[in-house]
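Colleague: here is my input, please return the structure:
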Amino acid sequence: MARRTPLLRQQIQRALRPHQTPRLLALGVLASLPVTPLQAAEQNMQWHCKPAGDSWACDEKPAPGPAYKRPPHSTPPPQSGPRSTRGLSAAEIDWVAEEDLTPEQLAAMPAGCCGSYIAPERSDSEATLDPEAAPLRAEADSSRWLQQNTAVLQGDVKLTQGYRQLQADRAELDKASNTGTLSGNILLREPGVLITSERAAMDMDTGAAELEDASYLLHEAHLRGASARVQMTPEKVLTLEDGSFTRCEPDGNAWSLHSAELTLDPNIGEGWGKHVRLHVAGVPVFYTPYLRFPIGDQRKSGFLFPSISSSDNGGVDLSVPYYLNLAPNYDMTLTPRFISDRGEMLETELRHMSTHFDTVVSAAWLADDSGGDDQDLEDLIDDGVITEEEAYPFRGQDRWLLGVEQQGGRQARWFTEIDYTAVSDVDYFRDLGTTSLEVNSTSQLKKYGTAGYRGEHWLLQAEATEYQKLWDDAEQQYKQLPRLTLDGHYRMPSDFELQLDHDFTAFDHRDKDRDGLITGERLRVDYALTWDQRWMWGFFRPGVKLKHLSYSLDDEYLQAGANDTPSFTVPQGSLDTGLFFEREGDLFGNGYVQTFEPRLFYFYSDRENQDELINVGTGRLRTVDFDTNDLTFGYSQLFRDSRFSGSDRIDDDNRLSVGLTSRFIDSSTGIERLSASVGQVFYHDDRAIAIDLTEAQALAQAENQRSNSDYAAQISARLGKYLRFNSEVMWDADNSDRVSRGNVSLRYLDEQYRIFNLSYRYDRIPPLPSDPTDLDGDGILNEEIEQSIEQGDFSFVWPIAGDWNAIGRANYDFTHQRELETLIGVEYNDCCYRVRLVARKWLDNANANVLESLDLEEDRGIFLEFQLKGMGSIGSKVSGILSDGIVGYEQRDNGIQ
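Modeller: Sure thing, here's the model as predicted:
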């Protein structure tokens, strides 16, 4: 609830301490007031003061001779600003245009602004003193006694007490209560706060003040506003009657918040108000009887700014989050959500931080989903293309999400990690979460948990992993419940390294009974001894390994006679060596160092027949292949000791990898300007070990008979301070014109967060038959489905005029001649608000990147995000779409807040 501050005059009377030693009495101030030369000439009088109990005894006495000209203070009172500030608001007084800011101030200027609020600097010795510990210094054009305890200062009055400064046309200082009343062109300044007013009352001890017809400025929060009456507590909490505030620049009023009673507390970074109205361009657009809102980074319980959006299959989507700051180390956000075409929903997030654990728990619940209302689907239903059940498969169902993230063991040898997310159905994220293309192409949700201990030489870890499909036709992965690893590493004398790795995993599958899948347990042991010799001019690393693989398979779905405890042990040897050469040169007047780095990697692995793992099952997956796949070939694979990911196979190999890298390094900065590498593998024997022996693996088997690999090359370059170029290409060694796979990208991101991305990727993949039984008279397939991937991606965020930026992306599939995603939009970002308007078209299908024969659904939408700086945003899905689709956008978004 909002805290109602009592009237200031009553508060001042309660706050006064009658027995306090009068260090700051107004009458004592008058003893140091400068007297104008004209007055001195006429009266030839001087003040004489001496302590008298709890007060000062002062009177005027004639002085012989001419009036004494008072010397200046040893520390002259600072000036609060020229009198040209008369009639200006607090924001106008301290506003400094962008061209007048120092480099440091310019770096701290809020994004989109053309200036910043800068308080005048003070260099005097009392500038940082607490007012209660500092003397009160005064200046005025004239002064007089109104009563025995009241002094009146008139004309350009300036009062300074420590870090507090006051200006006014007239001031009355009451000696008894140590309070002051001021009028006319009042300016009150404290660190981080500036208030202007026409009438004010102030407690000179505590700094509590009441000001009428006021304008105010909070520098750090970048907030300004006005009020018929402002009450300021000693803690600088402002209570505004009939007040307003905004983060806009002094000459802008794009939005403002108005309230009958508004409280701003910069100490906790929060404000709250009663009968709050949001004005946009001066027009009221939103009302709430009560609202809490942030004005800084501090956490405080209360309603957060609501979010509203609209979509084709959900209708109007309204969320009103409520934040609970339960304790310094944990909090919760509850978000009631109404989706007009689906129903009521509740989302929550609980965050907890302790000495050893950081935990986030998320949950969401939608009861009895109404299913949405998509007009395109309704047309298909009317045409009889699909049924209503097919169009709305989750209508009438409860839909939910549960997520847990935890990191444990901060600065400790033991550690834990949990990354668990579960949803009610495969379309949860597409229907109720974000609609980005990245989420649409995610096929599995990983549910992972681990706990372990890091010793000096050993790492002990226990893991559990499970997956949830997000595509109906995706292949469900095996569970790993549990996986136990024990890895040892020793650095021995004479630079010998000993690696002792142990891995035990139990594999299970939720569909094992339905599909007759093989399950069981696997033990993998890898021991390695390496002599690691490194010098400035090169390195030499010979090593020997022993790899052991054994299983205990459940025989329920094994073929008759299949071995349920296959076991394999394979010795291996390797030699990794390279040289470093350098030469200095000069290019376009810039010195550089060029390196020449040849590298050889020889690897030998004995062949042990592992056919006992292939075609031994009775179900859909007949091969023992729990977590293993062929690695995609590239330059980084030249120097690996396995061509497989996972642990279900041990290589047979006899090969030599040759690589060459050259780098160009700027001599003055040490920045690597260019790096280029090329290499190839030469095989001395055919490879017999494979994951599968089905027809689909025929090409892979042929690949294992080659005597050399494709050429692999990669290039990275810094073409300027902000421009990056990267490329990786693989091409056929027997046909240099035939590119097997490649990608190239050009990325630009500068300090002004201008973005330009251009990329292209190609992957040659053999086509799939549309129907293997459909052959013509020559035994040739009538139709094939092209699988090769050839895509281009272009995106940008670029200023077009003033604070306007253009946003765009085009992701095109050249293989099937179709658009994967196209969006174009504009962004307006100034000092107080930001608007993004994006029109988007995309293929809403998880397999859109691969198969042409699928019935792909093309979605269109217009997305709007309206963000009030310092308040909140409407339509936050736009940020997710742009962050997923445009490389560098998330970095830009974080940088311009």
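Colleague: from now on I want contacts and neighbour counts done on CA atoms only, so please keep to that.
Modeller: Fine.
Colleague: tally of neighbours for the spatially closest residue to R170 that is not a sequence neighbour?
Modeller: Of all residues not flanking R170 in the chain, Q154 sits nearest, at 4.5 Å (Cα to Cα, 6 or more residues apart in numbering). Q154: 19 surrounding residues under other Cα atoms under 10 Å.
Colleague: please generate a structure for the following sequence too, so the two can be compared:
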Amino acid sequence: MFALPPRRLSAITLALLAVHAFAEETPPESPIHLEADEAVAHSRTEAEAHGNVVIQRDTTEVRSEWAQYNSETDHLKAGDAVTMTREGDVLTGNSLDYYINANRGTLENPDYHVAQGVARADAVKLLFDGPDRYKMRTARFTTCPVGRDDWYLHASTLSLDYANNVGMAYNGWIQFYGVPILYSPWMNFPLSGNRQTGFLAPSVSFDNRNGIDLQTPFYWNIAPNYDATFYPRYLADRGTMLGAEFRYLQPSYSGQIRADRISDHKDEQDRYSIAFLHQQQLLPRLSMYAQVQKVSDDDYFNDFGDQVAAASQTNLPRELTFNYAGNGWSGLARWQRYQTLQSESDPVDIPYARLPQLYYASSPQWIKGANISITSEYVDFSHPTKVDGQRMWINPTITYPLVQRPYAFVKPKIGVHASYYSLNDSETVEGENSSRVLPTFSLDSGLIFERDDTFNGQAYTQTLEPRAYYVYIPYKDQSNLPNFDSALTDFSLAQIFSENRFSGNDRINDANQITLALTTRFFDGDTGEERFNATVGQRFYFQDQRVTLDAYEKPSTAQESDLLITFGGRLWRNFVANYALQYNLKEQVTARADAGIGWSPGEGRAFNLRYVVNRNVSPIIEQFDISGQWPLTRNWYGVARYNYSLKDSRSLEALAGLEYNAGCWALRLAAQRYINDDSDTDPDQEKYTVTYFAMLELGGLVGLGSNPVSTLRQSIPGYTDMLTTNSIR
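Modeller: Have a look, this model is predicted:
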């Protein structure tokens, strides 16, 4: 044992002396660097320092008034205003008892500041429980900055395990502005965006369908590629719903299963929903896709889903599909049927089942420079009330570009569409076996002119693009053929440059027509971004259109189609405008128009206005829609949407809300009202759904209430979530 005389030494001298004293025995994994005003080495393994002590190893630094270190046990004691920094975390306290390599020990009366200052905590005692693991006794935790005590999580024991991304609080309760708002004997929360097992934030909402709606989901992180979520849900007016979802992911397959069930007190029946989805790569070129959806009754989504679910869930698929990708060809085999959800006021046509559907497509390279396509299909259609049977068709086509230049193109295309039907006994369709063979020809051509210019000192490039598209298909009577999957396509600029105005394969229009269109575009000369475009187009018929969708429809004798005009783009900074018009020149009336403007000058700032009229459908649609998000004061944001039917003089959807961002906590309030069941026979009996949202988010820790973010994103184009929070570390 030896001792140094008690005297002040420079930090550099003490650092070198400490390294020399501790290095003669088996050294630790990394050297210890010691700086202090005074130091005493009691042996080759023990040293003591006083005054402005700084001890460093790797990413750990300890500052204190005094310190004792044993290099053999790697044991450090320090006291009187200890400050410890570990990987950005800052811990202060009265006394430290710590084994450096093991990352174990205690810190008395700690204050804990998480790396980058996104969270902090204090406690009576802190226990180091291994790398990136802390336990605190009688602790408080918050993400509010120093000087703001808006909310705290209190716990008798608080565990922060950054290695496994989980925080746990035992006998925990949350205090918001001094008021306790939630207690739990055990709660856990994520420390980053990664997933973890535990209860998710409860969701509470209220609507006029179900009353109070409380959901307390539990998430089970089974493995990196498996998880499950359980959804116990209490609806005050209906009872308790039990739901669960299981997800799985493997290198060659993935999928999910979800099921919900409730004994509905209001409707006095058992109601349920089942959804199954599976995707799998069976072989390098063979894949499989399967899905099954089923609900107990037609009103399930109206009663238990949101507006999007109620509107979109009409035909629930049950299908099994196999896809094969060959060299230059592909094939598909599918078995498909649906559960169709009906509405008393708006009955839905039940689609045909395909049992099975076999599809083939190839692009052989038989002629250099030509684009050859061969597609074919076999389907066995089944329907409970309509004529059904089997349909086969093949459609080979060849396109040979005569001119293909940056400034011009001429592309003739020829093909044959051959179909054969084998029908079951039917009284509505003549004959059990029918066939149809139709040749098709089209010629697509266009020019592209460019010029460079400037406007208000800004360089731009303008194009002028005339285009002509001719189609010839001879007439063939198809009134004796069934209609399994054909419908009249929506008239648009995309449709007038297609051969067939019908979708599906049961109707092929006769055609002797030409489409003429003119497009101009303006591109930013510096960035190349398209700033504006405008197109005008019209189709001209050289003969009557005799093929109709149904036998009772009259052939069209029009010599020209409606005029189509579209224009729009980013006209100025963040201001976007678009307009589309379908105009009937013969009757001089607007058949359809869609006009919209959008302004988004920055995050949290969006304004949208849209007007739509469509006289091509029955009943006629005429609506306007206004929506937006805007800052009201420094921390308050307002959100709103109003969708109104001018034809019916009624609101279709109204939404309003407020969002408050305090930095370490946020509040969302919103209310939404929309039509749930539209009755044309008795408008007074329209059923509206009114839903109220309220969500309190406490930093990255927990959210209490029902979150309207998904609803706001669907309703307000350009909506920005201004209340997102960072992970706790």
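Colleague: TM-score for this pair?
Modeller: Superposed pair, TM-score by TM-score structural alignment, normalised by the length of structure 2: 0.92. Supporting alignment: 721 aligned residues with a Cα RMSD of 3.1 Å.
Colleague: rewinding a little: secondary structure element for the residue nearest to R170 of structure 1?
Modeller: Assessed by DSSP states H and E, Q154 of structure 1 sits inside strand 150-161.
Colleague: tell me which other helices or strands that strand touches.
Modeller: Judged by 3 or more Cα pairs under 8 Å, 6 or more residues apart in numbering; DSSP states H and E, the packing partners of strand 150-161 of structure 1 are helix 26-30, strand 136-139, strand 142-147, strand 164-174.
Colleague: and the helix or strand just after the longest one against structure 2, how far off on average?
Modeller: Tracing the chain C-terminally past strand 164-174 of structure 1 and defining elements by DSSP H and E, one meets strand 179-190 next. With mean Cα distance after the TM-score superposition for structure 1, strand 179-190 of structure 1 departs from structure 2 by a mean of 1.5 Å once superposed.
Colleague: so the helix or strand that comes right after strand 179-190 of structure 1 corresponds to what in structure 2?
Modeller: Next along the chain after strand 179-190 of structure 1, taking DSSP H and E as the criterion, comes strand 193-203. Counting by TM-score structural alignment, strand 193-203 of structure 1 falls onto residues 89-99 of structure 2.
Colleague: just stretch 334-350 of structure 1 next, same as before
Modeller: Alignment of stretch 334-350 of structure 1 against structure 2: residues 230-246, by TM-score structural alignment.
Colleague: please point out which parts of that stretch sit buried.
Modeller: Judged by neighbour count (16 or more other Cα atoms under 10 Å), stretch 230-246 of structure 2 contains these buried residues: 230-238, 240-246.
Colleague: out of those residues, which sit inside helices?
Modeller: Among those, no residue falls in helices (DSSP state H).
Colleague: these in strands, which ones?
Modeller: F230, R233, Y234, L235, T240, M241, L242, G243, A244, E245, F246 (DSSP state E).
Colleague: identify the farthest-apart pair in these.
Modeller: L235 and F246 (23.0 Å; Cα to Cα).
Colleague: can you map out the helices along structure 2?
Modeller: For structure 2, the helices defined by DSSP H cover 11-23, 300-304, 307-312, 709-715.
Colleague: can you redo those helices as JSON lines with mean neighbour count?
Modeller: Output for the helices of structure 2, formatted as JSON lines (neighbours: other Cα atoms under 10 Å):
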{"stretch": "helix 11-23", "mean neighbour count": "17"}
{"stretch": "helix 300-304", "mean neighbour count": "17"}
{"stretch": "helix 307-312", "mean neighbour count": "14"}
{"stretch": "helix 709-715", "mean neighbour count": "16"}
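Colleague: could you dump those to CSV with distance to D349 of structure 2?
Modeller: Converted to CSV, the helices of structure 2 look like this (distance: least, Cα to Cα, whole Å):
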stretch, distance to D349 of structure 2
helix 11-23, 85
helix 300-304, 19
helix 307-312, 15
helix 709-715, 27
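Colleague: looking at these, which is nearest to I372 of structure 2?
Modeller: I372 of structure 2 sits nearest to helix 307-312 of all the helices of structure 2, at 37.4 Å, using Cα to Cα.
Colleague: which helices and strands does the closest one pack with?
Modeller: Identification of packing neighbours for helix 307-312 of structure 2 by 3+ Cα pairs under 8 Å, 6+ apart yields helix 300-304, strand 665-677.
Colleague: number of residues surrounding the closest residue in space to M202 of structure 1 that isn't next to it in sequence?
Modeller: In this structure, M202 of structure 1 finds its nearest non-sequential neighbour in A209, 4.2 Å apart by Cα to Cα, 6+ apart. By other Cα under 10 Å, 26 other residues sit near A209 of structure 1.
Colleague: ok, A209 of structure 1 - contacts?
Modeller: The neighbourhood of A209 of structure 1, defined by Cα atoms under 8 Å, 6 or more residues apart in numbering, consists of L8, A200, A201, M202, D203, Q231, M232, T233.
Colleague: tell me which of those residues you also see in structure 2.
Modeller: Contacts from those that recur in structure 2, judged by both residues aligned by TM-score structural alignment, their matches' Cα atoms under 8 Å, are A200, A201, M202, D203, Q231, M232, T233.
Colleague: what subset of those is buried?
Modeller: Buried subset of these (neighbour count, 16+ other Cα under 10 Å): A200, A201, M202, D203, Q231, M232, T233.
Colleague: my read is that the first one contacts L182, right?
Modeller: Yes: checked against Cα atoms under 8 Å, the pair A200 of structure 1 and L182 is within contact range at 5.1 Å.
Colleague: just the ones in strands among the buried residues of stretch 230-246 of structure 2 now: which is nearest S727 of structure 2?
Modeller: Using Cα to Cα, F230 is the member of those that lies nearest S727 of structure 2, at 24.2 Å.
Colleague: name the nearest residue to the closest one, sequence neighbours excluded.
Modeller: The shortest distance from F230 of structure 2 to any non-neighbouring residue, by Cα to Cα, 6+ apart, is to A244 (4.3 Å).
Colleague: ok, N505 of structure 2 next?
Modeller: S486 (6.1 Å).
Colleague: what lines up with that neighbour in structure 1?
Modeller: The alignment partner of S486 of structure 2 in structure 1, by TM-score structural alignment, is T628.
Colleague: mind listing what's buried in stretch 265-280 of structure 2?
Modeller: With burial defined by 16+ other Cα under 10 Å, the residues of stretch 265-280 of structure 2 counted as buried are R271, Y272, S273, I274, A275, F276, L277, H278, Q279, Q280.
Colleague: would you turn the residues you listed into JSON lines with distance to L182 of structure 2?
Modeller: Converted to JSON lines, the buried residues of stretch 265-280 of structure 2 look like this (distance: Cα to Cα, whole Å):
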{"residue": "R271", "distance to L182 of structure 2": "32"}
{"residue": "Y272", "distance to L182 of structure 2": "32"}
{"residue": "S273", "distance to L182 of structure 2": "32"}
{"residue": "I274", "distance to L182 of structure 2": "33"}
{"residue": "A275", "distance to L182 of structure 2": "34"}
{"residue": "F276", "distance to L182 of structure 2": "36"}
{"residue": "L277", "distance to L182 of structure 2": "37"}
{"residue": "H278", "distance to L182 of structure 2": "39"}
{"residue": "Q279", "distance to L182 of structure 2": "41"}
{"residue": "Q280", "distance to L182 of structure 2": "44"}
